[in-house]
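S.K.: got a predicted structure plus its sequence, pasted below:
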Amino acid sequence: MGAHTKASTRGTVRKFKVWRGDAQGGSLEDFEVEVNEGEVVLDIIHRLQATQAPDLAVRWNCKAGKCGSCSMEINGKPRLGCMTRMASFEPDEVVTVTPLRTFPVIRDLVTDVSFNYEKARETPAFAPPPGVPGRDYRMQQVDVERSQEFRKCIECFLCQNTCHVVRDHEENKEAFAGPRYFIRAAELDMHPLDVRTDRKEYAQNEQGLGFCNITKCCTEVCPEHIKITDNGIIPMKERVVDRRFDPIVFLGRKIFRRPEGEGTAPTTATYSSPTWTHHAGEPQPLAAAVGEDGRMPITEITFDRAGAASPFGDDIEFPVDPKSLRYNHPEGVPPTDEVPHPGTGATPDVQG
């Protein structure tokens, strides 16, 4: 009791407006709450529950900025309640706390974010190399650095909430997956072990990548500071443009390749969701990774893929003996089942 009294004498009373209501409607209610040094907005919400509004609904879990549960809008900006310090506001500023605007309200500060989980189910999962057990996956750090950034996502859905394509247009939700799932597609497209080759086409045709006009509002609200637009969405857009609309690539296809449609094999993978089923064909490589002189071609337009083909050839299998990795990839390299342990220092590969 004495400790509580001592803490109370240090606190100051601040004014808050908190949205109260449900799916049928609601309004902002005024509160005056004690605020102590070092506290965050979620602390204030908990104090409100304990002292003035025991039925106030709020979603939270870790209180450490790692679960993404306490997403809310604070003074109009999508933020995490547990990562927004009261010291960031002016002493006489009224702090307004409202639920995420893009998603339906369940009660008070809790919204129905099931839209995001539906889009997650529609996104094709990681497709591993066939016939390779997970313990044998090998990746070099340089190959995963770009996509590793997107793995920091805590799925707070603040980027989804602030994206005006769905925030201001409810009718877009069916055809638009949103920035969180664009970086998921980009992550898999950049993954060195993912064998699907149609991630870009899927993002354009099924996720609504073309709706995004790269205003970077999703990047601005990301609590993990992921460069969603610059490192994820824009590269995916560029790859789609390269494949579909670049006149030089189109000319290259006509000059260096067989007519489009030949040399492809149907895939056995099927994407299913409650509303649609998508069958995609995986284009197979039509050109060797290296020429007869043992060198790689200069230009990408000779390849069936948006990125350059592997200098080790398209027939390579995992696990790979690091001693056999040569840019000329000569015939007759003896196969081996021995892969140096990642901890021995014999290879820079990282076990994935």
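M.R.: Noted; the coordinates are in hand.
S.K.: use CA for all of it now, contacts and neighbours both
M.R.: OK.
S.K.: pretty sure residue 80 contacts residue 66?
M.R.: No - contact criterion Cα atoms under 8 Å: residue 80 and residue 66 do not qualify, at 9.9 Å.
S.K.: the two - which one has more neighbours?
M.R.: residue 80 (28 against 18; other Cα atoms under 10 Å).
S.K.: list the contacts for the more buried one?
M.R.: Residue 80 sits next to 65, 68-72, 156, 223 when contact means Cα atoms under 8 Å, 6 or more residues apart in numbering.
S.K.: let's bring in a second model and compare:
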Amino acid sequence: MARKLKLRIWRGDATDGGLKNVEVEANDGEVVLDLIHRVQATQMGDLAVRWNCKAGKCGSCSMEINGKPRLACMTQVASFPEGEEITVTPLRAFPVIKDLVTDVSFNYRKAMEIPSYEHPKNLAPGEARMEQIDVERSQEFRKCIECFLCQDVCHVVRDHEENKKSFAGPRFFIRIAELDMHPLDMLKNRKQKAQEEHGLGMCNITKCCTEVCPEHIRITDNAIIPMKERVVDVKYDPVRWLGSKIRKREGIV
């Protein structure tokens, strides 16, 4: 059954903007993206919104709905109480281009900073072998659809623009963890690079990234915390520490 809903949509660009009130019809089974499309078709023909698959698999329609980062195509209208206003705004952590569209190129630059998989030089094409347990260990991380909701909600960059230069963010910590778990990857210092070059230590494990992930990836528990623990193990290993001191004293290092 159709009902009328009050929608507040942020409109503007990088220089200025604000919330605009509209009333729109909502039908049973519809999602917030349906409402946005209806407003676009009937009331705001120039409303800018990014979307693609409408099936929760492309990550394009990321936005903030009532203050929470979500996919508009997966947010059921019925999940909001009767009479509640729905407020739709662009991702707060990234610069606005127009209306609900933000510039997420920060994430693509960070992706380029992560060294890719390094195949063993002594293995020809078709010779590589992996145990099933090794495949399954990092399979969860490959579910990422790059919606960047985790990047948006992470307060390290959300509230501190100055941290973006030195902090890769949750999405790329799971990428590093995935590569670090690969038994054939020849680049063996990924954990240390995550700590020294990508700001792993800046994460204080609030788990807000895990809470907003539409693929239910346990980002904090299965990627960030294990990497943090292994980095600490290496840094504070007493045998390694003593060996380092001896080598320095003898001028080996």
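M.R.: Done, it's in. The structure presented is a predicted model; accordingly, all values stated were derived computationally and were not measured.
S.K.: sorry, back to before: narrow the contacts of residue 80 of the first structure to those in strands?
M.R.: Among the contacts of residue 80 of the first structure, the members falling in strands (DSSP state E) are 71-72.
S.K.: tell me which of the contacts of residue 80 of the first structure is nearest to residue 30 of the first structure?
M.R.: Relative to residue 30 of the first structure, the closest of the contacts of residue 80 of the first structure is residue 72; by Cα to Cα it sits at 17.3 Å.
S.K.: which position in the second structure aligns with the closest one?
M.R.: Counting by TM-score structural alignment, residue 72 of the first structure corresponds to residue 63 in the second structure.
S.K.: and that match, how many neighbours?
M.R.: 26.
S.K.: just the buried residues of the contacts of residue 80 of the first structure.
M.R.: Neighbour counting with 16 or more other Cα atoms under 10 Å marks 65, 68-72, 156, 223 as buried within the contacts of residue 80 of the first structure.
S.K.: still on that earlier bit, from residue 157 of the second structure, how far out is the match of residue 72 of the first structure?
M.R.: Per Cα to Cα, to the nearest Å, residue 63 of the second structure is found 16 Å from residue 157 of the second structure.
S.K.: got it, and residue 95 of the second structure?
M.R.: Taken as Cα to Cα, the spacing of residue 95 of the second structure relative to residue 157 of the second structure amounts to 12 Å.
S.K.: one more: residue 179 of the second structure?
M.R.: Distance from residue 179 of the second structure to residue 157 of the second structure, by Cα to Cα: 24 Å.
S.K.: which of those two has more neighbours?
M.R.: Using other Cα under 10 Å, the more surrounded residue of residue 179 of the second structure and residue 157 is residue 179, with 24 against 21.
S.K.: surely the more buried one forms part of a strand?
M.R.: No - per DSSP: H, G, I helix; E, B strand; the rest coil, residue 179 of the second structure lies outside any strand segment and is helix.
S.K.: from residue 118 of the second structure, how far out is it?
M.R.: Going from residue 179 of the second structure to residue 118 of the second structure by Cα to Cα gives 9 Å.
S.K.: what ranges does the first structure have for its helices?
M.R.: Taking DSSP state H as the criterion, the first structure contains helices spanning 2-10, 41-51, 114-122, 141-148, 158-162, 164-167, 179-190, 199-205, 217-221, 234-244, 247-256.
S.K.: which strands and helices lie in contact with the last one?
M.R.: Meaning helix 247-256 of the first structure. helix 234-244 (3 or more Cα pairs under 8 Å, 6 or more residues apart in numbering; DSSP states H and E).
S.K.: so the helix it packs on matches what in the second structure?
M.R.: Structural correspondence for helix 234-244 of the first structure: residues 225-235 of the second structure, per TM-score structural alignment.
S.K.: one more: stretch 20-34 of the first structure?
M.R.: Counting by TM-score structural alignment, stretch 20-34 of the first structure sits on residues 11-25 of the second structure.
S.K.: which position in the first structure pairs with residue 183 of the second structure?
M.R.: Per TM-score structural alignment, residue 183 of the second structure is aligned with residue 192.
S.K.: in this structure its match contacts residue 142, no?
M.R.: No - with contact defined as Cα under 8 Å, residue 192 of the first structure does not count as touching residue 142 (10.1 Å).
S.K.: please say which of the two ends up with more neighbours.
M.R.: Per other Cα under 10 Å, whichever of residue 192 of the first structure and residue 142 has more neighbours is residue 192, with 16 against 10.
S.K.: what's around residue 236 of the first structure, how many residues?
M.R.: So residue 236 of the first structure, with other Cα under 10 Å, has 26 neighbours.
S.K.: residue 199 of the first structure versus that one, what's the distance?
M.R.: From residue 236 of the first structure to residue 199 of the first structure the distance is 9 Å (Cα to Cα).
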